[in-house]
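In: below is the structure, and that's it, no one-letter string:
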């Protein structure tokens, strides 16, 4: 049975391997060189300082996928929305892990008082990612043609969004920003 839990620093050897595989073989990220484990840990710590969720999917004590919420953009005016990222280990796609991770991420971000989640899907031909987001209530809100170039071809980026909390004229709470961000 798959467990979805908060990531810990001890998960990052495997998280780094999963991401490296996606960098080297996939178009879900436009990174061309895999980052080091230290870089991945630094990114994790930054997300933790914002009190945003970083999750892992675990089976038989092995991390087989991860997902996290991060700022869509770093300007304070964006602080009520987040971008989601999901990566699955080779050999595990198509088993519902992406949907399980995204569902939990949505729950945690909603509890956190965030209003919008944005999916920035590298490669418009990534039907699995588009499908998972659609199944979790996201709607396509745009396409950026030829936004990136990887593996010898131009790639479009699909934007999908999902409301987490109902619209209000003035948002409540501090979003992902720390009290020192103004």
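Out: Received the coordinates, thanks. Values in this document were obtained by computation on a predicted structure and should not be read as measured data.

In: okay, CA-based contacts and neighbour counts for the rest of this
Out: OK.

In: so how far is residue 20 from residue 153?
Out: Noted for residue 153: a distance of 20 Å to residue 20, by CA to CA, to the nearest Å.

In: so between those two, which is more surrounded?
Out: Per other CA atoms under 10 Å, whichever of residue 153 and residue 20 has more neighbours is residue 20, with 20 against 9.

In: so that one sits in a helix?
Out: Yes: assessed by DSSP: H, G, I helix; E, B strand; the rest coil, residue 20 belongs to a helix.

In: dead centre of the protein: give me the residue that sits there.
Out: residue 85 (1.4 Å; CA atoms, centre = their mean).

In: ok, now which ones touch that one?
Out: Contact partners of residue 85, counting by CA atoms under 8 Å, 6 or more residues apart in numbering, are 67, 68, 69, 119.

In: contacting residues for the first one?
Out: Contact criterion CA under 8 Å, 6+ apart gives 54, 55, 56, 84, 85, 86, 87, 101, 102, 105 as the residues in contact with residue 67.

In: would you check how far apart it and residue 61 are?
Out: Taken as CA to CA, the span from residue 67 to residue 61 is 17 Å.

In: so where do the strands sit in this structure?
Out: For the chain, the strands defined by DSSP state E cover 3-6, 54-59, 62-71, 81-88, 116-122, 139-150, 153-163.

In: may I see those organised as a markdown table, with distance to residue 96 added?
Out: A markdown table is the format used below for those (distance: least, CA to CA, whole Å):
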| stretch | distance to residue 96 |
| --- | --- |
| strand 3-6 | 12 |
| strand 54-59 | 11 |
| strand 62-71 | 11 |
| strand 81-88 | 10 |
| strand 116-122 | 18 |
| strand 139-150 | 19 |
| strand 153-163 | 19 |
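
In: one more to weigh against that first structure:
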């Protein structure tokens, strides 16, 4: 039977007998602190960007052991590391902050990182993760959050940070070299409002 004949016959059927398209499932997720079981998924998400993009200047993929060491280090410093999990248990993306510098005077300032799995982009997850990360940092007493963004291929990240109140504070040109081309960085900054307890910052 030709396709047009099939469609003609199908339209003759009562509506309740016609095959209806399945409704699109809502995109739902839960944001929570990272757990050890999340590390393999986080590694896969990050390594995709290492090998396929210039949004990270890393050129070598990370191992599970490296991610576990990073997670332990951030936990020791009391810094937020969050994941977004689907109802089926899949890690859709993650967000974390790390110290801007090892020098102690920088202890109230952090640099953020947000990465999404390819199936989770363009659905508002990046904003949800950044909102949760900011809230967690404020609860930890962090005063300043900085995003260091590649000046090539990361236009969505720049737009997201602008929407969340970050302002561009500087640029550096040709400081990275990856995939045979020079790359620069864009610095964006947001002042946070730490939670106070008895007149003292929690951090």
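Out: Received the coordinates, thanks. Quick caveat, the model's predicted, so the values are computed rather than measured.

In: superposed, what's their TM-score?
Out: Superposed pair, TM-score by TM-score structural alignment, normalised by the length of the first structure: 0.89. Supporting alignment: 171 aligned residues with a CA RMSD of 1.6 Å.

In: what's the residue nearest to the centre of the first structure aligned with over in the second structure?
Out: In the second structure, the residue paired with residue 85 of the first structure is residue 113, using TM-score structural alignment.

In: repeat that for residue 58 of the first structure.
Out: So, by TM-score structural alignment, residue 58 of the first structure is matched to residue 85.

In: what do you get for residue 69 of the first structure?
Out: Matched to the second structure by TM-score structural alignment, residue 69 of the first structure sits across from residue 97.

In: need the contact list for the residue mapped onto residue 45 of the second structure from the first structure.
Out: Aligned by TM-score structural alignment, residue 45 of the second structure pairs with residue 18 of the first structure. The contact partners of residue 18 of the first structure, taken as CA under 8 Å, 6+ apart, are 64, 65, 87, 88, 89, 90.

In: for residue 200 of the second structure, what are its contacts?
Out: Contacts of residue 200 of the second structure (CA under 8 Å, 6+ apart): none.

In: make CSV from the contacts of residue 67 of the first structure and add distance to residue 148 of the first structure to it.
Out: Formatted as CSV, these follow (distance: CA to CA, whole Å):
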residue, distance to residue 148 of the first structure
54, 26
55, 27
56, 28
84, 19
85, 17
86, 19
87, 19
101, 26
102, 24
105, 26
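
In: before we move on, the earlier item: hmm, the match of residue 69 of the first structure is touching residue 80, no?
Out: Yes: between residue 97 of the second structure and residue 80 there is a contact under CA atoms under 8 Å: 6.2 Å.

In: residues in the second structure aligned with stretch 135-148 of the first structure?
Out: Counting by TM-score structural alignment, stretch 135-148 of the first structure falls onto residues 163-176 of the second structure.

In: same question for stretch 30-44 of the first structure.
Out: The alignment of stretch 30-44 of the first structure onto the second structure (TM-score structural alignment) covers residues 57-71.

In: name the residues that touch that stretch?
Out: 36, 39, 40, 43, 46, 47, 50, 51, 81, 176, 177, 178.

In: tell me which two in those are the farthest apart.
Out: 36 and 177 (32.7 Å; CA to CA).

In: show me which positions of stretch 65-78 of the first structure end up buried.
Out: Burial within stretch 65-78 of the first structure, assessed by neighbour count using 16 or more other CA atoms under 10 Å, is assigned to 65, 66, 67, 68, 69, 70, 71, 72.

In: any idea how far residue 98 of the first structure is from the last one?
Out: So the one you mean is residue 72 of the first structure. Between residue 72 of the first structure and residue 98 of the first structure the computed distance is 20 Å (CA to CA).

In: cool, and the fourth one?
Out: The gap separating residue 68 of the first structure from residue 98 of the first structure is 11 Å, by CA to CA.

In: what sits in contact with each of those two?
Out: Common contacts of residue 68 of the first structure and residue 98 (CA under 8 Å, 6+ apart): residue 86.

In: the match of stretch 135-148 of the first structure: how far from the chain's middle?
Out: Relative to the chain's own centre, stretch 163-176 of the second structure is displaced by 17 Å; criterion: CA atoms, centre = their mean, to the nearest Å.

In: try stretch 38-57 of the first structure
Out: For stretch 38-57 of the first structure, the separation from the chain centroid amounts to 11 Å (computed by CA atoms, centre = their mean).

In: ditto for stretch 99-119 of the first structure
Out: On CA atoms, centre = their mean, the centre of stretch 99-119 of the first structure falls 10 Å from the chain's centre.

In: which residue numbers in the second structure does that stretch align to?
Out: Aligned using TM-score structural alignment, stretch 99-119 of the first structure spans residues 127-147 in the second structure.

In: good, we can wrap up now.
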